[in-house]
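>>> this one's sequence-less:
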């Protein structure tokens, strides 16, 4: 289909006629989630058997009400955590590996759903929310369907290639969904304060998504010449760009440019990045590459966790043996930080869960997402634990010191009872 062909309505398309039993449908994630198409997929699943939706972070709840769909993902992220466990298949893959497998066909895809901008003066549409791997997957797919959304930004470097066929275009236009976020409380504020103190001026940041990362970004407001090289571009990062805290002036590569893989944010973020040459989206093969990250001498990866154990092992995937997160790109960015000259990988985590009833610093994590050999720095509202280059005994002592006081004695007793004192 010519990219300048007017889009159809969903009624004119009738999605169920184009899908086949057993199809695997890759759905763009984050702010690029094509909500008009996912609503149609929910309806089509009642008519077409054995459909699998390959998803990432869901920022709206449309797919959570689906019946008859199987979901496959690299994590239970955003609204994906609300999907019935029996319908969600989690692949234990680092984000970079997951994307590579989609691109080379080891994870086959039959149908690709994307959200594109309105046409520019040249008639080109833009994959303005990122996830540029969708282009490579589309080259292999049987069917590519694009939702045309006039509110999608024309972010630099995201023009849809004219040699990649789009079989159908559908008119979209649902309003940008703001990422719901409760205000940071006293605990998050303390963690953000400690974390910001670890970050030097001129550092290059990768920051995760959520209330705590947003709080940390706000505490960086007095820093100078920060840079961005991240998997996600969020509202909090754009605030730092607008206020001049992020200039990218000290980056050894991509100087003056904020680099990200995908957009996860609302209308203000999309307006800011529209045709803005200071922001570029790149594929995961670039954003998550330890080789590229290692060229940045002050790379700081800032992420969170579900729990951390006394050996420094980190769980980002499960709680009460249920998938509620994922490995994502945290391992990719942690290892990149390790080879960055003065880089650091920080895990910021509240010391308790369940309204203070459960410690997040535990004797042993139930799932190891990040190995003890990758552990670097852990921050809670009680302080900072430096774990790199010290013995297991020192690690345990430092982690117990930043646990909630009500759990410290039990943690110490458990550590010594198992003879883990060397």
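Received the coordinates, thanks. As the structure is a computational prediction, the values presented were derived from the model and not from experiment.
>>> alpha carbons only for contacts and neighbour counts from here, please
Noted.
>>> Please pull up the helix or strand immediately following the helix or strand that residue 146 is a member of.
Applying DSSP states H and E as the criterion places residue 146 in strand 143-148. Note on strand 143-148: by DSSP H and E, the next helix or strand toward the C-terminus is strand 168-171.
>>> pretty sure residue 208 contacts residue 300?
No. Taking C-alpha atoms under 8 Å as the definition, residue 208 is not a contact partner of residue 300, at 11.5 Å.
>>> okay, those two: which has more neighbours?
residue 300 (30 against 20; other C-alpha atoms under 10 Å).
>>> For the stretch 1-150 of the chain, which segments are assigned as strands?
24-27, 51-54, 69-73, 88-90, 111-116, 143-148 (DSSP state E, counting those that start in this stretch).
>>> Out of these, flag the one nearest residue 319.
Residue 319 lies closest, by C-alpha to C-alpha, to one member of the strands of the stretch 1-150 of the chain: strand 88-90, at 14.3 Å.
>>> in this protein, which spans are helices?
10-13, 35-44, 95-104, 133-140, 186-198, 211-218, 235-242, 267-273, 284-287, 290-293, 330-339, 392-401, 405-417 (DSSP state H).
>>> can you list those helices in a markdown table and add distance to residue 156 and mean neighbour count?
Shown next, in a markdown table, are these (distance: least, C-alpha to C-alpha, whole Å; neighbours: other C-alpha atoms under 10 Å):
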| stretch | distance to residue 156 | mean neighbour count |
| --- | --- | --- |
| helix 10-13 | 29 | 13 |
| helix 35-44 | 23 | 20 |
| helix 95-104 | 21 | 19 |
| helix 133-140 | 15 | 20 |
| helix 186-198 | 30 | 19 |
| helix 211-218 | 24 | 22 |
| helix 235-242 | 16 | 20 |
| helix 267-273 | 8 | 18 |
| helix 284-287 | 15 | 21 |
| helix 290-293 | 20 | 19 |
| helix 330-339 | 23 | 24 |
| helix 392-401 | 43 | 20 |
| helix 405-417 | 49 | 15 |
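>>> Looking at these, which is nearest to residue 320?
Nearest to residue 320, of the helices of the chain and by C-alpha to C-alpha, is helix 405-417 at 18.6 Å.
>>> What helices and strands are in contact with the closest one?
helix 392-401 (3 or more C-alpha pairs under 8 Å, 6 or more residues apart in numbering; DSSP states H and E).
>>> next up, a second structure to put side by side with the first:
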């Protein structure tokens, strides 16, 4: 970490591929650093750098807010840049957010010297390729995913060998309301459809209701364990996809050890950067594209808020509009916004005449 200097802009690998040991090592250098900007999407590890004791050393800039930085953003101690996932790589490639360094986690190199970005290719690969310096954890437990997911070990400026398990998604149960939503959505999905869905109780509920479907495909920014179950049952086989037939296309992954084992060297799974996966025109090349996205609130004019509660930032723009547009352009496509109609034990309606003042309009 001695190569990180005051005033540097540093990208932190995201999702389940966040480099936990490098992050901790960077925080240990805090007394020697001033005004280091840390840029990242959603990460599934701790975020010690937003602790108030590091104020002045680090300034966090989240491109998608997770629970680990939400309080800091809401208190004004960290920043949030709202942006479509499809456009994040361009921030780095066009030097809108120039990067002095990227801290990443990759798989061990193969016999030809190529490391895989593993479970987080989407924004980490373009960030690393744009950074002046790449500091990498080579984690023995990072799966080797295929697709546009490789970097040669010679491109890595500094390497630390590590061996620890990746973060795993908590296994919860869906509420009765979400299970019913899942049933309704499953009825709308035709055989042979290509699906986009993320993680969470509503996507999980949809997957639980697809056991009578046939020949489903996957083109999504993120998938988890539910997809593995349907693949093992022969329901997901990608055989009728019209774009990347025979392949599950994604940007990043988050789930259990079962998922990480499934994707390791699995030729049916390809990971690509988000400027490709989330490009609405590429999404639309999938016939019968069904995009399922959640929201916090909708109003009667058709405005969808998915990233804030009034003026209070909560999550991020993500890929919702990318996939809504792509599915709408797809032959036979279907964009879906899904949410329970109420919140807080049925005391608050999520459907209102107009969104509350200050709400972000994610989709309209």
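Structure received. Since we're looking at a predicted model, the values are computed, not measured.
>>> Overlay the chains and give the TM-score.
Overlay of the two chains. TM-score (TM-score structural alignment, normalised by the length of structure 2): 0.92; 357 aligned residues with a C-alpha RMSD of 1.9 Å.
>>> Provide the aligned range in structure 2 for the strand holding residue 146 of structure 1.
The aligned range for strand 143-148 of structure 1 in structure 2 is 133-138, by TM-score structural alignment.
>>> just stretch 323-332 of structure 1 next, same as before
With TM-score structural alignment as the criterion, stretch 323-332 of structure 1 aligns to 313-322.
>>> repeat for stretch 297-306 of structure 1
Stretch 297-306 of structure 1 maps onto residues 287-296 of structure 2, going by TM-score structural alignment.
>>> how long is the matching stretch end to end?
28 Å (C-alpha to C-alpha, to the nearest Å).
>>> How far away from the center of its chain is it?
15 Å (C-alpha atoms, centre = their mean, to the nearest Å).
>>> tell me which residues in it are buried?
287-296 (16 or more other C-alpha atoms under 10 Å).
>>> what comes into contact with it?
Identification of contacts with stretch 287-296 of structure 2 by C-alpha atoms under 8 Å, 6 or more residues apart in numbering yields 189-190, 192-198, 202-203, 241-242, 283, 304-309, 320, 323-324, 326-327, 330-339, 350.
>>> Okay, and which of those map to strands?
Applying DSSP state E to the contacts of stretch 287-296 of structure 2, the entries found in strands are 194-196, 304-305, 308-309, 334-338.
>>> isn't residue 290 of structure 1 right up against residue 336?
Yes. Using C-alpha under 8 Å, residue 290 of structure 1 makes contact with residue 336 at a distance of 4.2 Å.
>>> In structure 2, what stretch matches stretch 204-214 of structure 1?
Residue span in structure 2 matched to stretch 204-214 of structure 1, by TM-score structural alignment: 194-204.
>>> what does the matching stretch contact?
Outside stretch 194-204 of structure 2, the residues that reach it (C-alpha under 8 Å, 6+ apart) are 172-175, 178-179, 181-182, 216-224, 226, 238, 241, 254, 286-294, 323, 338-339.
>>> now do 6 Å
Taking contacts as C-alpha atoms under 6 Å, 6 or more residues apart in numbering, the residues outside stretch 194-204 of structure 2 that touch it are 174, 178, 216-220, 222-223, 289-292.
>>> do stretch 115-131 of structure 2 as well
Taking C-alpha under 6 Å, 6+ apart as the rule, stretch 115-131 of structure 2 contacts 13, 17, 89, 92-93, 99-102, 106-109, 142-145, 149-152, 251-253, 272-274.
>>> Give me the neighbour count for whichever residue in structure 1 pairs up with residue 60 of structure 2.
By TM-score structural alignment, residue 60 of structure 2 lines up with residue 71 in structure 1. Counted with other C-alpha under 10 Å, the neighbours of residue 71 of structure 1 add up to 24.
>>> Surely residue 71 of structure 1 is in contact with residue 90?
No. Residue 71 of structure 1 lies out of contact with residue 90 (C-alpha atoms under 6 Å); the separation is 8.4 Å.
>>> how close does the counterpart of residue 351 of structure 1 in structure 2 sit to residue 154 of structure 2?
By TM-score structural alignment, residue 351 of structure 1 lines up with residue 341 in structure 2. The gap separating residue 341 of structure 2 from residue 154 of structure 2 is 52 Å, by C-alpha to C-alpha.
>>> And for residue 318 of structure 2?
32 Å.
>>> Could you check which of these two has the larger neighbour count?
residue 318 (25 against 10).
>>> Wait, that one touches residue 87, no?
No. Judged on C-alpha under 6 Å, residue 318 of structure 2 makes no contact with residue 87 at a distance of 9.9 Å.
>>> quick one on the thing from earlier: residues contacting the match of stretch 323-332 of structure 1, please?
64-65, 82-85, 278, 280, 307-308, 363.
>>> Remind me what the strand holding residue 146 of structure 1 packs against, helices and strands.
Secondary structure elements in contact with strand 143-148 of structure 1, counted by 3 or more C-alpha pairs under 6 Å, 6 or more residues apart in numbering; DSSP states H and E, are strand 111-116, strand 168-171.
>>> Average separation of the shortest one from the aligned part of structure 2, please.
To tie it back to what came earlier, the one meant is strand 168-171 of structure 1. Average distance, strand 168-171 of structure 1 versus aligned residues of structure 2 after superposition (mean C-alpha distance after the TM-score superposition for structure 1): 1.3 Å.
>>> and that strand, which stretch of structure 2?
Residue span in structure 2 matched to strand 168-171 of structure 1, by TM-score structural alignment: 158-161.
>>> just to revisit the earlier point, kindly indicate which of the contacts of stretch 194-204 of structure 2 lies nearest residue 265 of structure 2.
Using C-alpha to C-alpha, these come closest to residue 265 of structure 2 at residue 223, 16.6 Å.
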